[in-house]
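>>> Build me a model from this:
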Amino acid sequence: MLDVAIAGGGLTGHSSGNAAYLAQFSAWGQARSDHAFDSDRQNLKECLSEQDRYQLTPRPVLETVEATLDEALVFLGQLDLDMAGIAVENGGSALMLETQAPFRSFLHTLTDDVIAFNRTCCALSNVPYEHKLSNDYKQRILRGVAAGWREFSLAASRLLLSRAEARGLDLSGSHSFGELS
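Here you go, the predicted structure:
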């Protein structure tokens, strides 16, 4: 469990500065990633109980990914990051790498775990295309996951940029897409 307190609309911890906030975000992301597979299995159970066999693998995976990344955006929005001195590079905040870091392996691990689970799941053995996923089906799932990752990344970048603008920081000297050197 993270040691954080809500104060003045932003999360604060024992340390100050962006490094501490980003460490909190990273720990939060890792904790959510650890529970993502359980969430996927719960979503799968709900689909099976409704006897809805349409896309039994992609729907639960994408629901899990979207829910986790949506929660991450909310958490990121609560951090009281100091945007002064944070560069804007190629149209995005220089904090994006740290923002994405907790989730880099999450998406691959989740999809790998789901594929492995499907091969051994008795409930899916009666649905051959879900029990043993074809390469084409796996690629469709991965494209859906990639789209969710892209949406998260763009939303996180917009969030960070809007926080910088809201604090009246001058972003005019920053590099962005389309600028000529």
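
>>> only C-alpha atoms for contact and neighbour calcs from this point on.
Will do.

>>> Relative to K132, how far out is the residue nearest the centre of the chain?
In the chain, the C-alpha nearest the mean C-alpha coordinate belongs to L69, at 3.2 Å (Cα atoms, centre = their mean). Remark: distance between L69 and K132 (Cα to Cα, to the nearest Å) = 27 Å.

>>> now do Q78
41 Å.

>>> go on, R32?
According to Cα to Cα, R32 and K132 sit 27 Å apart.

>>> ranges for the helices of the protein?
18-49, 58-78, 96-100, 104-120, 128-131, 135-166 (DSSP state H).

>>> Run through who's touching the shortest one.
Think helix 128-131. Q55, L56, T57, N118, R119, T120, C121, L124, S125 (Cα atoms under 8 Å, 6 or more residues apart in numbering).

>>> what's the answer for stretch 20-31, then?
2, 11-13, 72, 75-76, 79-81, 98-99, 101-103.

>>> Let me know the closest of those residues to A146.
Proximity of these to A146 (Cα to Cα) peaks at F103, which lies at 12.0 Å.

>>> Skip the chain neighbours and tell me the closest residue to that closest one.
Closest residue to F103 apart from its sequence neighbours, by Cα to Cα, 6 or more residues apart in numbering: G29 at 6.6 Å.

>>> Can I have the buried ones of the contacts of stretch 20-31 as a PyMOL selection?
Only the buried entries of the contacts of stretch 20-31 go into this PyMOL selection, using 16 or more other Cα atoms under 10 Å:
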select buried, resi 11+12+13+72+75+76+79+80+81+99+102+103
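
>>> how about this one, so we can line them up?
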Amino acid sequence: MPPEPINSQSFKYFQDYLDQHKSRMKTDYQQRLAQDLSKQQWDGCFQRNVLAVLADTYTQSLAFLRSLPFQTGGMAVEQGMSVLTRQLLPIFDGFVDEFLLFAVDKHRTSCALSNFPDEHKPSHDYVNQVKREIAALWRDFALNANGFFLECP
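Modelled structure (predicted):
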């Protein structure tokens, strides 16, 4: 079978996986936040929990990606990046922004965090600091995914 139908189907499975994973991320975030609040660990809870959920998500997503069949024979590699990586990365467009909006909203509507202004209403600077750390997680995911595609037969 030519590589395109196999690769297209695998990307479809991955997209479906990611779409389903979004609700699990929200549930995971809520559980982590509730656990922090029950232990009175509110300082830095936005940053800690956002990064933990996204780190888990990228790890699980990479594992799922590796479980899918891909054929790379004859596929182009441009500047060290597989053409399949270029097809994968756009699947994540808006992914982090959507999750951050959810997390910020969760904090803003939390009565338990209302006495902790930095966590109750995360500032633009605080959110940007978290985004810089997310960028490192994303970079690692993208590099590992690219490595996977470059190693595929």
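
>>> Please report the distance of the alignment partner in structure 2 of the residue nearest to the centre of structure 1 from N144 of structure 2.
By TM-score structural alignment, L69 of structure 1 lines up with Y58 in structure 2. Distance of Y58 of structure 2 to N144 of structure 2, given as Cα to Cα: 10 Å.

>>> same question, W42 of structure 2
With Cα to Cα as the criterion, W42 of structure 2 and N144 of structure 2 are 33 Å apart.

>>> The two: who's more crowded?
W42 (21 against 15; other Cα atoms under 10 Å).

>>> Report the spatially nearest residue to the aligned partner of that one in structure 1, omitting neighbours in sequence.
Taking TM-score structural alignment, W42 of structure 2 has R53 as its aligned residue in structure 1. Ranked by Cα to Cα, 6+ apart and with sequence neighbours excluded, the top spatial neighbour of R53 of structure 1 is C47, at 7.1 Å.

>>> Let me see the contact set for that neighbour.
C47 of structure 1 sits in contact with R53, L56, P60, where contact means Cα under 8 Å, 6+ apart.

>>> With A164 of structure 1 instead?
M83, A84 are the contacts of A164 of structure 1 under Cα under 8 Å, 6+ apart.

>>> For R119 of structure 1, see how far away the aligned partner of I134 of structure 2 in structure 1 is.
Applying TM-score structural alignment, one finds that I134 of structure 2 aligns to V145 in structure 1. V145 of structure 1 is 20 Å from R119 of structure 1, where distance means Cα to Cα.

>>> which of the two has more neighbours?
Legend: neighbour count by other Cα under 10 Å for V145 of structure 1 and R119, higher for V145 (22 against 15).

>>> separation between the more buried one and D136 of structure 1?
For V145 of structure 1, the distance to D136 of structure 1 - Cα to Cα - is 14 Å.

>>> Repeat that for K45 of structure 1.
For K45 of structure 1, the distance to D136 of structure 1 - Cα to Cα - is 24 Å.

>>> same deal with V114 of structure 1?
16 Å.

>>> The two - which one has more neighbours?
The neighbour comparison of V114 of structure 1 against D136 (other Cα under 10 Å) goes to V114, with 18 against 9.

>>> in stretch 18-31 of structure 1, what's buried?
For stretch 18-31 of structure 1, by 16+ other Cα under 10 Å, it's A20, Y21, L22, Q24, F25, S26, W28, G29, Q30.

>>> In structure 2, what stretch matches that stretch?
Against structure 2, stretch 18-31 of structure 1 falls on residues 7-20 (TM-score structural alignment).

>>> What of stretch 110-121 of structure 1?
Using TM-score structural alignment, stretch 110-121 of structure 1 pairs with 99-110 in structure 2.

>>> How far away from the center of its chain is the matching stretch?
16 Å (Cα atoms, centre = their mean, to the nearest Å).

>>> Return the residues in contact with the closest residue to C152 of structure 2 other than its chain neighbours.
Using Cα to Cα, 6+ apart and skipping the chain neighbours, the partner closest in space to C152 of structure 2 is T72 (6.0 Å). Shown in contact with T72 of structure 2 (Cα under 8 Å, 6+ apart): P3, L84, F149, L150, C152, P153.

>>> T72 of structure 2 matches what in structure 1?
By TM-score structural alignment, T72 of structure 2 lines up with M83.

>>> export the buried residues of stretch 18-31 of structure 1 to JSON lines and tack on distance to A36 of structure 1?
Below are these laid out as JSON lines (distance: Cα to Cα, whole Å):
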{"residue": "A20", "distance to A36 of structure 1": "24"}
{"residue": "Y21", "distance to A36 of structure 1": "22"}
{"residue": "L22", "distance to A36 of structure 1": "21"}
{"residue": "Q24", "distance to A36 of structure 1": "18"}
{"residue": "F25", "distance to A36 of structure 1": "16"}
{"residue": "S26", "distance to A36 of structure 1": "15"}
{"residue": "W28", "distance to A36 of structure 1": "12"}
{"residue": "G29", "distance to A36 of structure 1": "10"}
{"residue": "Q30", "distance to A36 of structure 1": "10"}
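
>>> No further queries at this time; thank you.
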